[in-house]
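In: Got a sequence here, can you model it:
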Amino acid sequence: TAGAYYWHRFYSHQPDLNFDNPEMRRALLQVVDQWLGMGVDGLRLDAVPYLYEREGTSCENLPETHEYLKELRRHVDERFPGRVLLGEANQWPEDAIAYFGSGDECNMAFHFPLMPRLFMAVHMEDRFPIIDILQQTPPIPQSCQWAVFLRNHDELTLEMVTDEDRDYMYRVYAQDREARVNLGIRRRLAPLLNNNRRRIELMNGLLFSLPGAPIIYYGDEIGMGDNVYLGDRNGVRTPMQWSGDRNAGFSLANPQRLYLPVITDPEYHYATVNVEAQQSNPHSLLWWTRRLIALRKRYKAFARGSIEFLYPENRKVLAFVRRYENETMLFVANLSRFVQYVQLDMSPYKGTVPVELFGLTEFPEVTDSPYFLTLGPHAFYWFALEKRHVEADAPGRGPEPASVPELSALTSGNGLFSSVGRGALEGVLPQYLRSRRWFGGKGRQIQAVEMIDAVDMPANGGPEAQLLLVKLSYVEGEPEIYLITVASAVGDEAEQVARNMPNSIIARVRRRPDEPPGVLYEAVNDKHFAASLLDSIAKRRRLKGSAGEIVTSPTEVFRQVRGGPDANIDPSPLVGDQTNSSVVYGDKLILKLFRRPDEGVNPDLEIGRVLTEEKPAVQVPAVAGYIEYRRHRREPMTLAVLQSYVPNEGDAWNYTLDNVGSYLERVLSKPAEAGPAGEFLPADDVLHLAGREMPDEVRDLIGTYLQSVGLLGQRTAELHLALASAGASAGFAPEPFTGLHQRSLYQSTRGLMASVFPALQRKVDSLQDGVREEARTVLGLEPEVLRRFQSILQGQLTGMRIRCHGDYHLGQVLFTGKDFVIIDFEGEPTRPLSQRRLKRSPLKDVAGMLRSFHYAAYSALFNQAARGIVPATRIANMEAWAGAWYKWVGASFLREYLHAMGESPIVPRRQDELSKLLSVLVLEKAVYEVDYELNNRPDWLRIPLRGVIQEIKHHH
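Out: I've put the predicted structure just below:
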């Protein structure tokens, strides 16, 4: 109509609504109800500062606008509680916060000024733009949140920057004038960053760690491109690229009917950059983004935490701390395209341990000194600053001082181990022992404590110290002997122990009522004491006690292993041993103290010496010395063994977990409904699979670990062949299986059942829900378990019994980077020493390793599920894939083991005998593990429970 007009704020094809019209407002509420009623979680309020028009004003931020927003918020909260109103107010933060009201207008608002400054900081390689804008961001109501983003459906707006900054952004990010529109840049994230994967990851890392809720624009999670030649902002609004099919999988329509054409730029072509392609690649940007989201969701500090910037001298590094309740997170980013080095003042967080969140790697503990980090180009770290999880024997931290017992003046000084002093010390030892990781009697009630002997050790420039041998008697079962190293300190030395090694303190000792107490503490954590142990072995010392003597002895290879006078042998206590305590001497030696010694030579020493002297080619550490305790007319007790230190990249357990994790990530890239089937998950057991050709799909998914596990099978066979042919005079000669020994194996398994199943029955109701059901299933399988064990009595077994490793699993093997070295020959620590020295089928070690593969498969899966990498909806599906990994890896190990054994008579020759014996030994190991986890690690119990179930059902 001639002379007609309408109001528009921005574009002529976008007329504004008339909010002064009550009918329009009612109609708008109907639209809101329609969408929220359909289940939409929230609504974006476009150009929210410009709802009303008033003569003589800029029509921006009018009071009427805020009144209407309050009305809209009340309407939504009353009808649809929990929904979100997100305000688009392209303003400086001090102006934009007005749209939160008092928590009664918008729930969220975009933080527009932050976005361009992220890009500026990365290109300038300077943290200032980010810190500057966040310092200008005022606090917001507790119930509200900023929405932060990198890109959206509009241009990268440059309204909220200075003229100079806008010119800079144009020059570095939009040299092509076609990319400029209005006061912004019409590009997607990937083209803006020149498709640089490191920069894309860095920008997302910044986005996800700064205050606010991150918003990802569709397509940026796969690195979609754009088309600046489509005009307006259409170049960043092209169809989502789902696949390489017609129209990028977005539509089956004629391509000419699409609202916008798909991207065909060679670098970002939809045939290459699409969801389907990246879904099948666990290293794609899509999967990396998913892992980033899952990780962020685990920590509330990212969403709600305060922010405290650190100011290192290197301005190319951005570092800040986010804190919320009991969470403290450290973020460090390298804004530069080159490697950077930074020193951080982390003294306010002294005593914490930075744990890198992506790999859960522990970094060195924070102290008063500057904290040093090196960062690769455009790299970033997410750390959780955690109080160190104190292992039971870690020297770092421990119980509160109030929980440490105090001994009276009568027990101090030289009278400590007098009759009165011994009684007092024996009274406090149970509390100390129960706090030790290496104490094996946690599930038993201590009846009495008796100190057998206390032997003085050379001071060697350090504190006075003793080796204590303590006998514990229990209400039920056999007594046990424990080795405790004790030193005393007073005055400044006691304060130093309390400050640096509080968890080592056994008791406080008060010499006089008017003096501060000294301390008794675990001496093995003292470097002077550790040095004295090595020195004693080198000098063949004999140290007298009240009931016996300690004898220290080097072996013939001691000097060769120790090295010359300039060799690095600085002692360092090793934290993390389960049943023993160890000290590493530089890069030459490692001393293992057996915390639970027994009469007789320890198999670790016995087997180690035989292999060192007779079979040096076998991949085991050389024995360089040992410490024994001897009493008249008693067999010696092995207290410690000194071995060559093996440079390594960690044990085979952690190496395997990394490989299982990679396998699971590859599997995750498959469609959710796909499960292992057919050749990938055959019905055959591991032994039968060992005789089959492995499908190519299996090799591709499991990867190079198959070669490693094959090498481990070969090394295991070489060990068994060496043990079968070494030291006949020392009781190493192979012995045949007899009916008597078969009966003995059955009786031992029957006795194990008689102990484990009642214990499981007693505790089943206290277990967690999922574990409880599996425990009840195992209890219901008790008759089947017994029948399986009885099968060992049927027929005469061939094969032979030899000295074995006895506690063989992935944690007992070191990975050097290209080979494996087998360690720890002491056997299962819960069994008496005499039983650990019995000859058994070498398949017992094989069964232990197969069970270890099973543990690795499921523990890696459960760990990834706990970290959010494996969605809860895919747990059942992924458990099947974990089972498939276990079967094929076990088969590969077994194949190479049997091949390396050749025609050796020490393993059964017939397939049925091999299958029966291996099945019984695997099941025995799983039942033993149920008992161990029930008493020590209930959270791990579901793994051996599942092993029992699978072993019975598989052979049923």
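
In: CA atoms for contacts and neighbours, from now on please.
Out: Fine.

In: Surely Leu385 forms part of a helix?
Out: No: secondary structure of Leu385 (DSSP: H, G, I helix; E, B strand; the rest coil): strand, not part of a helix.

In: Please report how far the most centrally placed residue in the chain lies from Trp382.
Out: Nearest to the mean C-alpha position of the chain, by Cα atoms, centre = their mean, lies Leu360 at 4.5 Å. Going from Leu360 to Trp382 by Cα to Cα, to the nearest Å gives 10 Å.

In: how about the helices of the stretch 401-550 of the chain, start to end?
Out: 419-434, 491-500, 527-538 (DSSP state H, counting those that start in this stretch).

In: Give the buried residues for the second one.
Out: Translated: helix 491-500. 494-495, 497-498 (16 or more other Cα atoms under 10 Å).

In: got it, and the last one?
Out: Judged by neighbour count (16+ other Cα under 10 Å), helix 527-538 contains these buried residues: 527-534, 536-538.

In: before we go on, could you also do this sequence so I can check it against the first one:
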Amino acid sequence: MPEPVFSELIHRVKTHISVIYPELDAEKVTQRLLEIMRLDENTESPPNHKNHWSEQDVIAITYGNSLLRDGEKPLHTLHDFFKRHLTDTINSIHILPFYPYTSDDGFSVMDYSKVNDSLGDWVDVENISKEFRLMADLVINHCSSRSVWFENFKQGKDPGKDYFYTVPPETDTSLVVRPRTSPLLREVETPSGTQYVWCTFSHDQVDFDFHNIEVLYEFVKIIRLYLDMGVNIFRFDAVAFLWKELNTNCIHLPETHEAVRLLRTLVEHAVNDAVIISETNVPNHENLSYFGNGNEAHCVYNFSLPPLLLNTLITGSCRHLKRWLMSMPPPQVGTAYFNFIASHDGIGLRPAEGLLNDDELATLVNTVSLFGGKVSWRSANGINKPYELNISLFDALQGTHKGPDKHQVERFVCAHAIMLALEGIPGIYIHSLFGTHNDYARVENTSHNRSINRHQWQVDSLEAELDNKYSSHSKVFTRLKSLIQTRIRQPAFHPNAVQFTLQLGEQVFGFWRQSQNRSQSIFCIYNISDIEQNIPMAEINLIDTETWFDLISEQQITDLHGYLNLAPYQAVWLTNRKH
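Out: Now for the predicted structure:
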């Protein structure tokens, strides 16, 4: 007889399968899935509603080749740099797709089972996973049109001949939500005639057909391989589009959510502390749905934060950021927000829909254009709308909507001081650590807007900049490291610690965090304008029986009846307990 844990696992998987594939033999499919994941009577039950993270978790986001050294594989270079410069700062690394690919800087995967030879090999990946918690992408919606699977599709061979979603060319797809302006269908000749393959993103990114159970089996094999290689955190890329159904919008369908629940069940029984993060660049309320009932993604990308924070710092008003923060539900135990303000992609505007009006979005677009950025577009009901702002975050914060000014570094550090203190797990893009500028040469070379924020540093040149205390790169790196090192010592910055929004006017943004045992409070207060602000201490409501310190300046607050004077873009973390 199966052990009780295994019996419950079998029941849960069968239930998921019955919802997604009601026409299939759920017991047979379940048996196959458990075999692939190597789950049996000895499987241990994952802890219910447990946080697999703490205030010490900070994730660096990077490409495998963001750092280069002549004569050395980039994954080795990356590992070496992090060991020498960031072991006391960063404990987790998200390496963006490191597999063989054909386009989209890795997100058109040719072979999910291999490491791109130009980057290194699985040994390099495993070595990184031994010293840092490793996050990797599961590019689950589509693969490269030059993958073996798609080549087999074009030749009518297995595996692959029925792995891709096709529809007749006359199909009405007017309801389908699109993140791009390219035609949805790609015409392909096959032995059975002309087929029209669904391409949500580009014609080099052909969408899988998850109606075919064999596709699910393939991805479960991939997940098992990544777990074996030390991956502990999975980013489910573009998962919102996974399931297609005609006469629907083909996004966030019930089968998609059930598939996430199924994969979570399998993953957490295989490795109890593994984490799934859903990547759904959509309006805020849709994004939050991937928490499910605490049984889908452990974490969701906080996609509304980047455009709202950019809006705040270029306008000098935190009205929208404050309203949004007050509306965000606290995640239940075992789930968390994944906070970021810059990534390998641009600053998405869809997550700001309903939060910023058209004029405010236009101000963002115009300001980013003024600062040398690009704008990417999507098609919505036949109308092109701005989809994404492409610019390095450092250059995006070089001024306000009035133009560039002298506060670039302070404004940039302020943005990170906000993000690092918010409820959730912080993710910091590698180019934010260095204050990297727009890379126009790369855009010209690739003809892709997103390349503007995907610079490749020669390590020797980078380290020369970091050693020069007058360099903006050195100033940013030093100050962000200091902020992170302070953050990871504070229990009140646990991703699930209490958060309460403060009301300090439009030009001062603030919130209160309290540790889970209630022993530490931190009042996080920011001047988000280019004008000095003076806040009566009485408005902050500090308990006068406590001694208060600013964790950032390391100064004690001596007069609780006076004023808190904040220089432009100054951040303070006021606490009653220093750690």
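
In: hmm, back to that, please produce CSV containing the helices of the stretch 401-550 of the first structure, extended by distance to Leu914 of the first structure.
Out: Output for these, formatted as CSV (distance: least, Cα to Cα, whole Å):
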stretch, distance to Leu914 of the first structure
helix 419-434, 42
helix 491-500, 54
helix 527-538, 45
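
In: So which of these is nearest Met240 of the first structure?
Out: Among those, helix 491-500 comes nearest to Met240 of the first structure, with 57.8 Å by Cα to Cα.

In: Output the residue interval of the second structure matched by that closest one.
Out: Aligned by TM-score structural alignment, helix 491-500 of the first structure falls on no residue of the second structure.

In: in a helix, that's where Phe236 of the second structure is, yeah?
Out: No: secondary structure assignment (three-state DSSP) places Phe236 of the second structure in strand, not in a helix.

In: Quick check: the aligned residue for it in the first structure?
Out: Correspondence of Phe236 of the second structure to the first structure, assessed by TM-score structural alignment: Leu45.

In: my guess is its match meets Val84, correct?
Out: No: judged on Cα atoms under 8 Å, Leu45 of the first structure makes no contact with Val84 at a distance of 10.3 Å.

In: So which of these two has more stuff around it?
Out: Higher neighbour count among Leu45 of the first structure and Val84: Val84, with 20 against 15, using other Cα atoms under 10 Å.

In: residue contacts, that one?
Out: By Cα atoms under 8 Å, 6 or more residues apart in numbering, Val84 of the first structure lies in contact with 41-43, 106-108.

In: Just the buried ones from these, in PyMOL syntax?
Out: Here is the PyMOL command that selects the buried residues among the contacts of Val84 of the first structure (16+ other Cα under 10 Å):
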select buried, resi 42+106+107+108
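
In: who wins for proximity to Pro377 of the first structure among the helices of the stretch 401-550 of the first structure?
Out: Nearest to Pro377 of the first structure, of the helices of the stretch 401-550 of the first structure and by Cα to Cα, is helix 491-500 at 36.6 Å.

In: His66 of the first structure: which of the helices of the stretch 401-550 of the first structure is closest?
Out: Nearest to His66 of the first structure, of these and by Cα to Cα, is helix 491-500 at 57.8 Å.

In: Is Thr289 of the first structure part of a helix or strand, or is it coil?
Out: Quick answer, by three-state DSSP: Thr289 of the first structure is helix.

In: Return the residue of the second structure aligned against it.
Out: By TM-score structural alignment, Thr289 of the first structure lines up with Leu480.

In: If you tally nearby residues, what's the number for that match?
Out: Neighbourhood size, Leu480 of the second structure [other Cα under 10 Å]: 24.

In: I'd guessed it sits against Gly435; true?
Out: No: between Leu480 of the second structure and Gly435 there is no contact under Cα under 8 Å: 9.9 Å.

In: Show me where the stretch 151-300 of the first structure has its strands.
Out: Assigned by DSSP state E, counting those that start in this stretch, the strands in the stretch 151-300 of the first structure fall at 156-157, 180-181, 184-185, 213-215.
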